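J.: sequence first, then the predicted structure:
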Amino acid sequence: MAVLLTAAFAEPASARESLPDLAAYVKARAADADGAVDAAVRGYDEALAAKPDSILVAIRAYREALSAGRYDLARRALSTLEAAGVAPNDGAVLRLADAVRERNYAAAEQAIGRIAQGPLEFIVPSLRAWIAFDRGERHPESALERSDQNALGARYAEEQRALLTIARGDGGRGVKMLQPLLAADSSNLDLRLTASAMLAEDGKEDAARTLLPGDGTVMRRLRERLPEKQPGASIAIAGILNELAARLDSDRLLPLNITLARAALLLDPESDRTRLVLADALSRSDASEIAQQMLGEVDADSAFAPAASQARVAVLQRAGKDARALEVAAELARSDGADLGTVRHYADLLMSAEHYTQAAEAYDRAIALAGDGASWALYLQKGGALEQAGRWDAALPLLRKAAAMAPDEPIVLNYLGYAQVERGENLAAAVDMLERASDLRPDDPSITDSLGWAYYQRGETRKALPLLQRAAEASPADATINEHLGDTLWRSGRHYEARYAWQAARVFADGADAERLAEKLALGLKRERN
């Protein structure tokens, strides 16, 4: 879907007119380039007021206004583009949201007609069904019955058929219709939220809670305080648009993501789920300040508050503010009531920053929070942090515990086996672990490398070499794999090829690793010369 949508939502070719001689426009472009969305919007607003028929100003004003949530400017700019016949396809989504809010069904049908001409055509039957519902038609689901629908359109139609059943008061039947759809796509949070909110509004709280399973913070909070929303086009279409915005993951489609999420928020202003989706799209489009503002609108008692807090950290990281991101993550992890996910996320950031001792302490707190439910992954992560911190004696029992909890988990077997091979400890058992990991995941280059290196350490270069060659082919930019391959080639007497592998490793290495590789390139393996 991403490939088809990319071209459809590109800037109109006719928008490439000559640069308007406007100081405000020049300032706006400079602010735009710097990611200063608010300043850019002010400039485009002024420039469009000075030259309201400028397509070039209008297209940039439209995009920046949507990023900033300046709907008034977005509508003005869109009118200019529509008058010139060069409006982007997603402009119809904004027009649809306005029409649904105003219950202007003629305008809604006109917007849907435009959507039908673009790559979002597959949601048109669903949109028409909800407009029919709002208009009070007896059989709104008849709009869903199209023989020419593709698999994606048919899936949306089935989802909306179930929601329409709930909206018309038959919650029990609607939930039964949803169950196989949610089983096939358990990650569809927007569908769950829409259905549960409709059920709660109708007084069917128990049925609503069945659609919000799991022990995560969001689901638990949602079950405790069920959102109630009036069934109708506004909430249903908002859910459709937000689901689309959440699923589109191509950076080239960020303008569309933003339009979809902004339109969803117009239709359902209380949706913190939409705020998270919109903040992510804004952050990925370098509008980090607006993204932070959006996350700041999520109330502390919202079910999505913990997720919004973690999203703040992600926005800072994306903006290159790693130190500040770590500070915020630390504040969240140390706050009263910090949950497992928040503490674990902080520990992960500490690992990325190579603060291994602190990371081990954070993982230890995560294990305490998890209690009897602590997973093998937490023990692996704490053991890995201690191992990286140089505390092998403390790390080994934790790694063994993780392996005992997950004896068939390739990641655990690989980590524990490789760590022992590197230290020349317990080689026979370590090789057994790595062979099991390789059997379980034969196409994983890191595991293939570990097993090859284990054979090398035991002097079995003939067994090691084909494995390391296969790992290097699968992961050519991995410095460790290429270095291992170089060492094995050298030991096999293939010195020219060994230096080629070491050179490949050196391209991606730094610090002490780069120095070691430079010495190998110059002198070969010291053990061969002694």
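T.: Good, I have the coordinates. Residues are numbered from 1 along each chain as shown.
J.: switch to C-alpha atoms for all contacts and neighbour counts from now on
T.: OK.
J.: counting contacts, what elements does the helix of greatest length in the chain pack onto?
T.: For the chain, the helix reaching the highest residue count under DSSP state H is reported as helix 151-167. Helices and strands touching helix 151-167, by 3 or more Cα pairs under 8 Å, 6 or more residues apart in numbering; DSSP states H and E, are helix 124-134, helix 171-184, helix 189-201.
J.: nearest to Gly341, of these?
T.: Gly341 sits nearest to helix 189-201 of all the helices and strands packed on helix 151-167, at 18.2 Å, using Cα to Cα.
J.: coming back round to it: among the helices and strands packed on helix 151-167, which comes closest to Ala49?
T.: Counting by Cα to Cα, and looking across all of the helices and strands packed on helix 151-167, nearest comes helix 124-134 at 34.0 Å.
J.: this is the comparison structure:
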Amino acid sequence: MTQRRAALFALALAAAAAAAAAPVAAQQTRGLAGSYLAARAAIGTNDYEAAARYYARALIRDGRNPELLQNAIVAQMGLGNLARAEPIARQMRATGADSQIANLVLLTDRLAREDWSGALEDFEAGMSVGPLVDGLVEAWARYGAGDIDAAHDAFDAVADATGMPAFGRYHAALARAAAGDMAAAEEIFSGGADGSEMRLTRRGLIARAQVLSQLGRNEEALSLIADTFGADLDPGLAALRARLAAGETVPFDLVRDARDGAAEVFFTVAGALRGEAQSSYTLLYSRAAEALRPDHVDAILLSAGLLDQMEQYALATETYQRVPRDHPRFHVAEIGRAEAFERSEREDEAIAVLERLAETHGDQPIVHITLGDMLRRMERYADATPAYDRAIALFTEEREEHWVVHFARGITHEREDQWPQAEADFRKALELNPGQPSVLNYLGYSFVEMQENLDEAMDMIREAVAARPDSGHIVDSLGWGLYRLGRYEEAVEHMERAAELLPVDPIVNDHLGDVYWAVGRRIEARFQWNRALSFEPEPEEAERIRRKLEVGLDRVLAEEGAPPLHGDEARSAGADIADGGTPAGDDG
């Protein structure tokens, strides 16, 4: 674990400890019966609305129970209700329980009221949310209290702390810029004397571009945007580029004051925790950022995305809808809302959202790509292809990341039986991203199935396997390609490996059965075909497998007009059937 991850892990430790203490707390709640059990079930599935309701009832009966109090706080913050979470946090502090989550809520409330002295007093009294949050928020609180020099010293101290330099430097730069010292901010962004230029997120890049503009260095800001994002920009970055190109001095407004700075702390931490901690824990920080700065659209988007991950689709769509229609990130929110609709099996509504978005934001390739991907997942290939066409037509330059769009369109062409167009897209994807394993595998496997370009196909598949040796689908392609070439003994090892990697995949198990049959291992072939059936293959495939179990692979191939198996192993495998013996695997 890196030092950075170790620091971040400390943030989640208190939450884990609280969870570990749950059995003890549970013993204190036996008299709460229905409300307690319903609340535990709701919080366990991240159903914050139900959890908030049931915990409120349970707290009436046992208002000093630490587990009930903490989970009630989590539920209210999950809903974005700081005003309701704060009195519960105060109640929890009154019990003497030490809770990182309660401290987070109490601190956020202090900052929302711009009670900087109160926040500093809490820190001095030993209240802690975590080392990273404590250091950065204390620095912004000093800034809010008007002690700018002490604030800068505090930011520098965080930057010098082991495992935290990037966070400290970023916020030190924001604080300098908010105070009007653009030269000092740019020195930090650029790396200063050691020249170690800071790696920035989208928000960080916007902040630096604004700083450069304030310094009269619009051309550098334009180069920064072009080098990072290329020519195809989202509406927000495109608007910023246009202002810079017009010679306008763009104001620095990413962080306007100490309250904005504190919101940025919580958002920064939430972004760092995403993927490192549970989504329900990360959500506490993004909701805190929203509470401090309701117009922090990136925090709103992060909260909505976390809720989507937790399968709280209704709350996610409600959160996405808080992004104003005229905001440059509106299309991002609508894409998220559509995907939440799709995951909640409201596919018609999902498509309707994207189709409306294509009318209002049709100049954004991502809108058409998302629509194409969604239609492709619904197997509406004829509708998906035009969406990809529109996206590709909008690209003003070829970039490596565009390979995936050509790959996706290649799949829709292939499913529409338009192979020349499909092959052209697959080869274009490889031109943009040479050696891309998924494309190599798909194109190579397709050639094998068509019995075309077999030498090239096998080279492609081997290259894909070398790049992703633990991909069951790609290893399956290699084994299946060898089988189609009649190299049955060679195929066995690879097909067995594929079945180890994807033990419940019906296609892989079916393929392994065919390979076993081809080398004369009839009982094992029948076993694999039965396994394949148990994993619910597509109806057409299931019918074919049943036919193989009835009459054997050789008879099925003959009925299909396909070339027969060949070689000594194949002749041995089919001997009993040819001589009128028992079907495959019926050896008693």
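T.: The structure has been received and is ready for your questions. Just so it is clear, the structure is predicted and the values come from calculations on it, not from any experiment.
J.: which of the helices and strands packed on helix 151-167 of structure 1 sits closest to Arg462 of structure 1?
T.: helix 171-184 (46.5 Å).
J.: including mean neighbour count and distance to Leu211 of structure 1, could the helices and strands packed on helix 151-167 of structure 1 go into a markdown table?
T.: Conversion of these to a markdown table gives the following (neighbours: other Cα atoms under 10 Å; distance: least, Cα to Cα, whole Å):
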| stretch | mean neighbour count | distance to Leu211 of structure 1 |
| --- | --- | --- |
| helix 124-134 | 23 | 21 |
| helix 171-184 | 16 | 8 |
| helix 189-201 | 24 | 6 |
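J.: can I get the ones you listed in CSV including distance to Leu96 of structure 1?
T.: Output for these, formatted as CSV (distance: least, Cα to Cα, whole Å):
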stretch, distance to Leu96 of structure 1
helix 124-134, 9
helix 171-184, 26
helix 189-201, 19
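J.: can you give the distance of whichever strand or helix holds Leu4 of structure 1 from its chain's centre?
T.: According to DSSP states H and E, Leu4 of structure 1 maps onto helix 2-8. Shown here is helix 2-8 of structure 1, whose average C-alpha point lies 19 Å from the average C-alpha point of the whole chain (Cα atoms, centre = their mean, to the nearest Å).
J.: what comes up buried for the longest helix of structure 1?
T.: Within helix 151-167 of structure 1, the residues that qualify as buried by neighbour count (16 or more other Cα atoms under 10 Å) are 153-154, 156-167.
J.: ok, stretch 514-527 of structure 2 next?
T.: Neighbour-count burial for stretch 514-527 of structure 2, counted by 16+ other Cα under 10 Å, picks out 514-522, 524-527.
J.: and what of stretch 434-454 of structure 1?
T.: Neighbour-count burial for stretch 434-454 of structure 1, with 16+ other Cα under 10 Å as criterion, is recorded at 434-438, 445-454.
J.: contacts for that stretch?
T.: Outside of stretch 434-454 of structure 1, the residues that reach it under the criterion Cα atoms under 8 Å, 6 or more residues apart in numbering are 408-411, 413-414, 417-418, 421, 427, 430-431, 463-468, 470-472, 474-475, 481, 484.
J.: likewise for stretch 215-232 of structure 1?
T.: Here stretch 215-232 of structure 1 makes contact (Cα under 8 Å, 6+ apart) with 130, 133-134, 167, 196-201, 205, 208-209, 212-214, 235, 302-304, 306-307, 339.
J.: mean shift of the helix or strand containing Phe341 of structure 2 relative to structure 1?
T.: When secondary structure is defined using DSSP H and E, the element that contains Phe341 of structure 2 is helix 330-343. Mean deviation of helix 330-343 of structure 2 relative to structure 1 after superposition (mean Cα distance after the TM-score superposition for structure 1): 1.4 Å.
J.: need the next SSE after that helix, C-terminal direction.
T.: Using DSSP H and E, the helix or strand that directly follows helix 330-343 of structure 2 along the chain is helix 347-360.
J.: tell me what that following helix is packed against?
T.: helix 330-343, helix 365-377.
J.: what's the following helix or strand past the shortest one aligned against in structure 1?
T.: Translated: helix 365-377 of structure 2. Tracing the chain C-terminally past helix 365-377 of structure 2 and defining elements by DSSP H and E, one meets helix 381-394 next. Using TM-score structural alignment, helix 381-394 of structure 2 corresponds to residues 356-369 of structure 1.
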